[in-house]
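Student: give me coordinates for this.
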Amino acid sequence: MEETMKDYEKELEASFRKINEGDVISGTVIDVNEDEVTLDLKYYTQGIIKAADMSEDPGFCVKEDVKVGDVIEATVVRMDDGAGNILLSKKEANAVLAWDVLKQYMEDKKNLEVQVSEIVKAGAVAYVEGIRGFIPASQLSLSYVEDLEPYKGKRLTVRVTTVDPEKQKLILSAKEVLREQAREEHDHKVAMLVPGTILEGTVESLQTYGAFVDLTDGLSGLVHISQISQKRIKKPSEVLKVGDKVKVKVLNTRDGKISLSIKAAQDGQEAEEIEKTDVRNYSSGESLGTSLGDIFAKLDIHV
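Tutor: Take a look at the predicted model:
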């Protein structure tokens, strides 16, 4: 009984609170129709939001996007709409509150589901929290998008990358999400490779320190120069060329990188691990001078 009285006191106190035009208040949706949304404000009267004042998003549908029980924040436009209700606008509240929400989305790197509402020059438009957001063409996909029209009406998972309330600027990116997903898929595939497995691949590039081999399925690995041939070579191009089909043995999979050996795959013997050679930082665009002395020193071979 005591809890009931306390609840009643809170409701009574709320009903006498002062509400002014321009205030941003919240209420619970108790009715939705095509023309308006009715809110319980825990006040002596209800709040009304006209459908046109709900969102700037042209794809917004009040009957589909608003449900009874939803809590909505809106700005008080007029204390009496002519029928004794408080007239509210969610669009006006969005202009103030949504930017803080968007900033938090950006900080949290939150994935958001949006629908492209229109195609514009150099990109697409989608709405988040009722705010118009721009997705540059370069951020729609992992690859270059020449024809933007197929994206109209398409649903995308995006992240907020730029929030500027003063300039009313909201930039979104689908590419950032896709890149992370691709990286996770790649790392999973790499983790599934079992050291010692013999695979077939194609030499895709030659570097001074070794050869990169395409293993298909989006994977490639490095064959260090010391693991290319049984004989001593000064550079990979002495025995390999781009496009060569080779058999390789998986030595290890560390940090999403694949270390391979042609030498071990050829003679069936376990290749020597390169414990002191850090190949994780190598890329196809780097160069590294490697002498025979350096190779044997790194392999820790005693002759």
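Student: switch to C-alpha atoms for all contacts and neighbour counts from now on
Tutor: Fine.
Student: can you classify the residue nearest the centre of the chain by secondary structure?
Tutor: By C-alpha atoms, centre = their mean, the chain has its centre lying nearest to residue 177, at 2.1 Å. At residue 177 the chain is in helix, as set by DSSP: H, G, I helix; E, B strand; the rest coil.
Student: what distance do you get for it to residue 221?
Tutor: Distance, residue 177 to residue 221, using C-alpha to C-alpha, to the nearest Å: 25 Å.
Student: and for residue 230?
Tutor: Taking C-alpha to C-alpha, one finds residue 230 at 19 Å from residue 221.
Student: which of those two has more neighbours?
Tutor: Taking other C-alpha atoms under 10 Å, residue 230 and residue 221 do not tie; residue 221 has more neighbours (23 against 12).
Student: how about that one, nearest residue that isn't a chain neighbour?
Tutor: Counting by C-alpha to C-alpha, 6 or more residues apart in numbering, residue 258 is the residue found nearest to residue 221 once chain neighbours are left out, at 4.6 Å.
Student: how about this one, so we can line them up?
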Amino acid sequence: MSEEKSMKDYENELERSFQVLREGDILDVTVIGVSDTEVTVDLNYYTEGIIPIEECSDDPSFSIKKDMIIGDVIQAMVLDPENASGNVILSRKEANRVLVWDELKEDMADGTVFDVKITEAVPAGVVGYVRGIRAFIPASQLALTYVEDTESYVGMTVQAVIITVEKDIQKLVLSAKMIQKERALAEKTQHIGRLTTGDLVEGPVTRMESYGVFIDIGEGLTGLCHISQITNKFIKSPKEELKMGQVVKAKILKIEGDRISLSIKALREDEPDTGEESYEIPEAYSADSADKDQDTSPFAKLLQGIKLE
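Tutor: A predicted model of the protein is given here:
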């Protein structure tokens, strides 16, 4: 059985060795040699194939010594079936331009995350390479907020996913923001999971609305204290009791998803009232201090003639 299989394999190799190669053919080839200027590949053909360094990749960060590994099977397009030296000249980047777009569509559908090195800044964004294809990342998709200084990203490596693949016009658009947004949401969910109703929190007032105030309680979380939960007194606006940036303490009343409801007045209710109540008596109703022995205040006059039994 093994002899039959070996003979079959030999027949297939012999048949491939007599195949006729044509310009534009895309072949699976094995890397058998790497120099500073070219890659030598096995074609299962009567002669070897050569991929010049300029035909290896469009990616400026490509390194022939690091990225081309002996034994790797790659795809390459025939540029010249037989040059003056009798070798087949091939192009890896041309084959990639034809075949990679179907892979990129699959990558987009799968949500594949790529490490993308930013090679240049262009109007309204930056450029990097994915699978040897030039890709654009809009400034609005570089970070959670719009990036004005795109030049500062040149040389950096960001993680991104594909959001647009258009083979006909060779358009590839990426987003780093989507990755960062998903991670921020996961971290936020994790932080919220550590909170429980009744916990005490503290932080500055970051936003004021007619219906209440938003308080930064740390770890990227913000809670809402409704106007009815600011004080026991009736107020028409939170500004009557609080101001922007003021650090306040509050109790968590409710957690619903990523919404955290807070109460400032709940802590005031919990604190015992240790102050003594005192009322100032208007001067008109005070006794005349000049005559300490006789009370001539209006209250005393009202009581004159009334006998207490």
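Student: what's the TM-score for these two chains?
Tutor: The TM-score (TM-score structural alignment, normalised by the length of structure 1) is 0.76; 269 aligned residues with a C-alpha RMSD of 2.8 Å.
Student: any idea what the residue nearest to the centre of structure 1 aligns with in structure 2?
Tutor: Residue 177 of structure 1 maps onto residue 179 of structure 2 when the alignment is built from TM-score structural alignment.
Student: residue 138 of structure 2 matches what in structure 1?
Tutor: Alignment note (TM-score structural alignment): residue 138 of structure 2 maps to residue 136 of structure 1.
Student: please report how far the nearest residue to residue 49 of structure 2 once chain neighbours are set aside lies from residue 40 of structure 2.
Tutor: Closest residue to residue 49 of structure 2 apart from its sequence neighbours, by C-alpha to C-alpha, 6+ apart: residue 88 at 4.6 Å. In this view, residue 88 of structure 2 and residue 40 of structure 2 are 10 Å apart by C-alpha to C-alpha.
Student: what do these two both touch?
Tutor: Counting by C-alpha atoms under 8 Å, 6 or more residues apart in numbering, the shared contacts of residue 88 of structure 2 and residue 40 are 48-50.
Student: so which of these wins on neighbours?
Tutor: residue 49 (28 neighbours).
Student: secondary structure class for the aligned partner of residue 74 of structure 2 in structure 1?
Tutor: Using TM-score structural alignment, the equivalent of residue 74 of structure 2 in structure 1 is residue 72. Assigned by three-state DSSP, the conformation of residue 72 of structure 1 is strand.
Student: ok, residue 72 of structure 1 - contacts?
Tutor: 26-29, 90.
Student: which one (most neighbours) among the residues you listed?
Tutor: That'd be residue 90 among those, by other C-alpha under 10 Å, with 26 neighbours.
Student: contacts only, for that residue.
Tutor: 49, 53-55, 72-75.
Student: repeat for residue 143 of structure 2
Tutor: Contacts here follow C-alpha under 8 Å, 6+ apart; on that basis residue 143 of structure 2 touches 176-177, 180.
Student: quick one: residue 10 of structure 1 is in a strand?
Tutor: No. Residue 10 of structure 1 is assigned helix when assessed by three-state DSSP, not a strand.
Student: which residues are in contact with it?
Tutor: Counting by C-alpha under 8 Å, 6+ apart, residue 10 of structure 1 has no contacts.
Student: returning to that earlier point: state the distance from the match of residue 177 of structure 1 to residue 43 of structure 2.
Tutor: 41 Å.
Student: then residue 143 of structure 2?
Tutor: 45 Å.
Student: the longest helix anywhere in structure 2 vs structure 1 - mean distance after superposition?
Tutor: Assignment by DSSP state H gives helix 92-110 as the longest helix of structure 2. By mean C-alpha distance after the TM-score superposition for structure 1, the fitted helix 92-110 of structure 2 averages 1.5 Å away from its aligned residues in structure 1.
Student: that helix aligns to what range in structure 1?
Tutor: With TM-score structural alignment applied, helix 92-110 of structure 2 matches the range 90-108 in structure 1.
Student: got the buried residues for the matching stretch?
Tutor: By neighbour count with 16 or more other C-alpha atoms under 10 Å, stretch 90-108 of structure 1 contains the buried residues 90-95, 97-99, 102-103, 105-106.
Student: nice, that's everything, thank you.
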